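Q: Could you work out the structure for the sequence below:
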Amino acid sequence: MKILTLIPARMGSSRFPGKPMATILGKPMIGHVYEGVAKSSISTLTAVATCDQEIFNYIKSIGGHAVMTSSIHERASDRCAESLLILEKANNTYYDIVVMVQGDEPMTHPNMIVEAVQPILNNSDIQVTNLLGKIKDLAEFEDRNCIKVVCDKNLDAMYFSREPIPSQSKAKKIPMFKQVCVIAFRRDYLLKYTLLPPTTLEVIESIDMMRVLEHGMKVRMVPTLYETYAVDTPLDLLKVERLMKKMDA
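A: Now for the predicted structure:
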């Protein structure tokens, strides 16, 4: 199977404008994401999907692949769907699986792409997977920028929220989990997803995967072996930089 890994990124983040080009250890964050993801042994092609010329030019300057997309997309997955069709036409190639890695996940390890894709390769019924991480402390659990998720006994997602779920006041020993934004789609499922109308809870929570759940479909959550933190604010940037510095030491 041919696997396309896409990194959607844009400069207009409401919480942290210009975030993809913010520097971590002397390099733009989007560079860390691209270079880490591009090392994946399972990906056929890795590319950044963006509507911003600055990001496009930077990725090209480091010898990477980038795609210019429309600026109208509200959801990263919709931007990836457009990029998929652009790249298939340009490369005369059909990609079987599309892996979306958010451009604010600079700690993404190449093996996380394998983790996300493997269940799809093993089970023809699974259409979309999403990596699952453990929440380590109450501060992260209460952080609205951290997307919490609760799962059923099959590890299919039941709900995603920026609010603290499940209720810790009633079940203090229940494990807390977060969405890690490495998401794998079967090609045709991604294109089907983009044709579905946005849903009420998707808009309220501002989470792509709620569109899947509200239309009555499943998202298989896949526990990751790797500890990662997304960058949503300048304070997150400093935290991630400290962690990455320790990793490099």
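Q: When you work out contacts or count neighbours from here on, use the C-alpha atoms and nothing else.
A: Noted.
Q: gap between the most centrally placed residue in the chain and residue 231?
A: With distances taken as CA atoms, centre = their mean, the residue of the chain nearest its centroid is residue 181 (2.7 Å). To residue 231, residue 181 is 11 Å away according to CA to CA, to the nearest Å.
Q: Common neighbours of those two, please.
A: Any residue near both residue 181 and residue 231 by CA atoms under 8 Å, 6 or more residues apart in numbering counts here, and that gives residue 105.
Q: Residue 225: what secondary structure?
A: Under DSSP: H, G, I helix; E, B strand; the rest coil, residue 225 falls in the coil class.
Q: swap in residue 184?
A: strand.
Q: My guess is it contacts residue 115. True?
A: No: counting by CA atoms under 8 Å, residue 184 does not reach residue 115; the two are 9.6 Å apart.
Q: Neighbour count for the two, which is higher?
A: residue 184 (31 against 19; other CA atoms under 10 Å).
Q: List the contacts of that one.
A: So residue 184 contacts 97-100, 116-117, 128-130 (CA under 8 Å, 6+ apart).
Q: For the closest residue to residue 194 other than its chain neighbours, I want the exact helix or strand it lies within.
A: Among residues not flanking residue 194 along the chain, residue 78 sits closest, at 5.7 Å (CA to CA, 6 or more residues apart in numbering). Secondary structure from DSSP states H and E places residue 78 in helix 76-91.
Q: run this one through as well so I can compare:
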Amino acid sequence: MRVTAIIPARYASTRLPGKPLKDICGKPMIQRVYEQVKLSSTLDRVIVATDDKRIYDAVKAFDGEVAMTSAEHKTGTDRLAEVAKGLSSEIIVNVQGDEPLISPEMIDQAVRPLLEDHTIKMGTLKQRIDSKEELESPHVVKVVTDRDDFALYFSRSLIPYPRTDVDIRYYKHIGLYVYRKEFLLNYAKMETTTLELKESLEQLRALENGYKIKVVETEHQAIGVDTEKDLERVRAMYNDQ
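A: This next block holds a predicted model:
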């Protein structure tokens, strides 16, 4: 079964314009992400999807595979679907283009359930929350799952609410997604939903339409780059390697 990872990459960014091309110890961020993703043992192919010629040229410069997409897409999923439509792969992985330290094992952990169970249409990751700051932050998306590790809900609010003193673990959602190709193409065509718009969380569209999302727990840290401060932190971590 062929598995392809697609890395959507936009030049525009509210807090860090030109983010994919920011230098990280001699290489643009998009190259750092690409090289990490290529280390995954479950992938057959890695493609960067962009609507920007500067990013396209940067990927070509390091001999990466890149696809130019429409500039009209409103979401990364739409960009993903455009590229996936022309692929023969049965499974498509959406990897964020702003995580230059992503662990290849995280990708493998998310992909394996779809390789083992053909009824699963979509999968993602979660990680235990241990800090009060993350619990209270609306920028950290939380997820609750059922006993079979399928998502019940995602929210920027604290879920479940601690109404009693029952001991419970809280989890944050890691924004790495795995789809069956046919489901992805259908998902991209679905109308936006009320909860999706209210929480500004696209994955709620799948839940509102009655689809299940498999959620695998990972121990690996996901470090995204959204600000200049994040960028400096990642650069320091590369220098320490």
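Q: returning to what we had before: okay, the contacts of residue 184 of structure 1 in JSON lines with distance to residue 152 of structure 1, neighbour count and secondary structure next?
A: As requested, the contacts of residue 184 of structure 1 are exported to JSON lines (distance: CA to CA, whole Å; neighbours: other CA atoms under 10 Å; DSSP: H, G, I helix; E, B strand; the rest coil):
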{"residue": "97", "distance to residue 152 of structure 1": "25", "neighbour count": "26", "secondary structure": "strand"}
{"residue": "98", "distance to residue 152 of structure 1": "25", "neighbour count": "28", "secondary structure": "strand"}
{"residue": "99", "distance to residue 152 of structure 1": "23", "neighbour count": "29", "secondary structure": "strand"}
{"residue": "100", "distance to residue 152 of structure 1": "23", "neighbour count": "27", "secondary structure": "strand"}
{"residue": "116", "distance to residue 152 of structure 1": "18", "neighbour count": "26", "secondary structure": "helix"}
{"residue": "117", "distance to residue 152 of structure 1": "20", "neighbour count": "26", "secondary structure": "helix"}
{"residue": "128", "distance to residue 152 of structure 1": "16", "neighbour count": "26", "secondary structure": "strand"}
{"residue": "129", "distance to residue 152 of structure 1": "14", "neighbour count": "26", "secondary structure": "strand"}
{"residue": "130", "distance to residue 152 of structure 1": "14", "neighbour count": "26", "secondary structure": "strand"}
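Q: Please identify the helix or strand for the equivalent of residue 159 of structure 1 over in structure 2.
A: Using TM-score structural alignment, the partner of residue 159 of structure 1 in structure 2 is residue 153. Per DSSP H and E: residue 153 of structure 2 is located in strand 151-155.
Q: With residue 192 of structure 1 instead?
A: Here residue 192 of structure 1 is assigned to helix 187-195, by DSSP H and E.
Q: Which stretch of structure 2 lines up against that helix?
A: Going by TM-score structural alignment: helix 187-195 of structure 1 matches residues 181-189.
Q: and if you look at stretch 95-111 of structure 1?
A: Counting by TM-score structural alignment, stretch 95-111 of structure 1 corresponds to 89-105 in structure 2.
Q: Can you give me the end-to-end span of the matching stretch?
A: 20 Å.
Q: which residues does residue 51 of structure 2 contact?
A: Residue 51 of structure 2 neighbours (CA under 8 Å, 6+ apart): 9-10, 68-71.
Q: What distance do you get for it to residue 10 of structure 2?
A: Residue 51 of structure 2 is 7 Å from residue 10 of structure 2, by CA to CA.
Q: Just give me the match in structure 2 for residue 240 of structure 1.
A: Residue 240 of structure 1 maps onto residue 234 in structure 2, by TM-score structural alignment.
Q: any idea how far that match lies from residue 18 of structure 2?
A: Counting by CA to CA - residue 234 of structure 2 and residue 18 of structure 2 are separated by 16 Å.
Q: for residue 28 of structure 2, same thing?
A: 10 Å.
Q: Could you check which of these two is surrounded by more residues?
A: residue 28 (19 against 16).
Q: you'd agree the more buried one is up against residue 35?
A: No: between residue 28 of structure 2 and residue 35 there is no contact under CA under 8 Å: 11.0 Å.
Q: which ones are touching the residue lying closest to residue 1 of structure 2 once chain neighbours are set aside?
A: Residue nearest to residue 1 of structure 2 in three dimensions, not counting chain neighbours: residue 90, with 6.4 Å by CA to CA, 6+ apart. Neighbouring residues of residue 90 of structure 2 by CA under 8 Å, 6+ apart: 1-3, 180-182.
Q: Show the buried residues in those.
A: The neighbour count (16 or more other CA atoms under 10 Å) marks 3, 180-181 as buried among the contacts of residue 90 of structure 2.
Q: in structure 1, which spans are strands?
A: 3-9, 23-24, 27-28, 45-50, 66-68, 97-101, 128-134, 148-151, 157-161, 177-186, 220-223 (DSSP state E).
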